[in-house]
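Asks: Quick one: sequence and predicted model below, then my questions.
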Amino acid sequence: MRCVMSLLTITLISSILLSLFPQTPAAYGPLNYACCVKYTRNPLPFGVIKGFIEQSSREVCRIDAIIFFTKNKKKVCASVEDQWVRAALAHLRSKITKLTEKRAPRLTTAAGLKRMIHTTTKTP
């Protein structure tokens, strides 16, 4: 009987001590993730926008938002419903398309590479 009481006492004390420690942050995602909780009312000039990500209300955060990254290393939350946001996204997407079109001729398929090797190794 005394052994059972000792075991219960140890279990109780262990439970109390473990509950005092904070829970691990890994269970709640990265600590540096911050959600947008409201939108900016001021449009950003396109020249200061460096990039963007989309925030979904179906994941961790409560609202859908576009998070713009500025050249000053700031994050600006905006609504997709705003006209200036849609215009900025369209402009960014067109820049990405132009960049990928410029790089496309440099890409080589395996067959093209084989042909290139074959034509450069022929002896006259």
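Replies: Looks like it came in fine.
Asks: contacts and neighbour counts: CA atoms only from here.
Replies: Noted.
Asks: The residue sitting nearest the centre point of the chain and Met116: what is the separation?
Replies: Taking CA atoms, centre = their mean, the centroid of the chain lies closest to Ile53, which sits 6.2 Å from it. As defined by CA to CA, to the nearest Å, Ile53 lies at a distance of 40 Å from Met116.
Asks: coming back round to it: could you tell me whether the residue nearest to the centre of the chain really is in a helix?
Replies: No - the assignment for Ile53, made by DSSP: H, G, I helix; E, B strand; the rest coil, is strand rather than a helix.
Asks: Presented hereafter is structure B, for comparison with structure A:
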Amino acid sequence: MAPRVAPLLALSLLVLWNSPAPALGGANDAEDCCLSVTQRPIPRNIVKAFRYLLLKDGCRVPAVVFTTLRGHELCAPPDQPWVDRIIHRLKKSSAKSKHHSTRGSPV
């Protein structure tokens, strides 16, 4: 009996391995979404950019993803005051740099 089970088991595993995984929560589910967020404040001076990953985007954990100067991505809760302060600073900094870059030098 055992010799007949092995090929059947191997075939079953092959079929499962090659089957496309069902979409559970949207396109962002595993690749782009945070599995958890840190409650510990992230130092503002190490953050260079941010983006939102929300429930409406297909993520199970809503988060703000901060990108550090070294390229690391840190997930933070979007409803925390320290997260708002970092976002405000980044937006203010971005507006300043855009303002300075639109001032052309005289030709």
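Replies: Nice, I can see it. Fair warning: this is a prediction, and the values are worked out from it, not measured in the lab.
Asks: Now the residue nearest to the centre of the first structure: closest residue in space, sequence neighbours ignored.
Replies: Distances taken as CA to CA, 6 or more residues apart in numbering place Ile67 nearest to Ile53 of the first structure, at 5.3 Å, with adjacent residues excluded.
Asks: Distance of the residue mapped onto the one you found from the second structure relative to His99 of the second structure?
Replies: Structural alignment (TM-score structural alignment) places Ile67 of the first structure against Val65 in the second structure. Val65 of the second structure is 25 Å from His99 of the second structure, where distance means CA to CA.
Asks: ok, these two, which is more surrounded?
Replies: More crowded of Val65 of the second structure and His99, by other CA atoms under 10 Å: Val65, with 23 against 10.
Asks: Give me the buried stretch members for the longest helix seen in the second structure, please.
Replies: Taking DSSP state H as the criterion, the second structure has its longest helix at helix 81-102. Across helix 81-102 of the second structure, burial judged by 16 or more other CA atoms under 10 Å covers 82-83, 86-87, 90.
Asks: hey, where'd the strands end up in the first structure?
Replies: Under the criterion DSSP state E, the first structure carries strands at the ranges 49-55, 65-70, 75-78.
Asks: and of these, who's closest to Ala111 of the first structure?
Replies: Within those, the stretch nearest Ala111 of the first structure is strand 49-55; the backing value is 35.5 Å (CA to CA).
Asks: so that closest one aligns onto which residues of the second structure?
Replies: Per the alignment by TM-score structural alignment, strand 49-55 of the first structure matches residues 47-53 in the second structure.
Asks: who touches that stretch?
Replies: 32-34, 59, 61-69, 86-87, 90 (CA atoms under 8 Å, 6 or more residues apart in numbering).
Asks: again, only this time at 10 Å
Replies: With CA atoms under 10 Å, 6 or more residues apart in numbering as the contact definition, stretch 47-53 of the second structure has outside contacts at 28, 32-34, 59-78, 86-87, 89-91, 93-94.
Asks: returning to that earlier point: summarise which helices and strands the longest helix of the second structure is packed against.
Replies: Applying 3 or more CA pairs under 10 Å, 6 or more residues apart in numbering; DSSP states H and E, one finds that helix 81-102 of the second structure makes contact with strand 47-53, strand 63-68.
Asks: May I see the buried residues of stretch 28-35 of the first structure?
Replies: Neighbour counts using 16+ other CA under 10 Å place Cys35 of stretch 28-35 of the first structure among the buried residues.
Asks: Touching, Arg44 of the second structure and Arg85? I think so.
Replies: Yes - applying CA atoms under 10 Å, one finds Arg44 of the second structure in contact with Arg85, separated by 8.5 Å.
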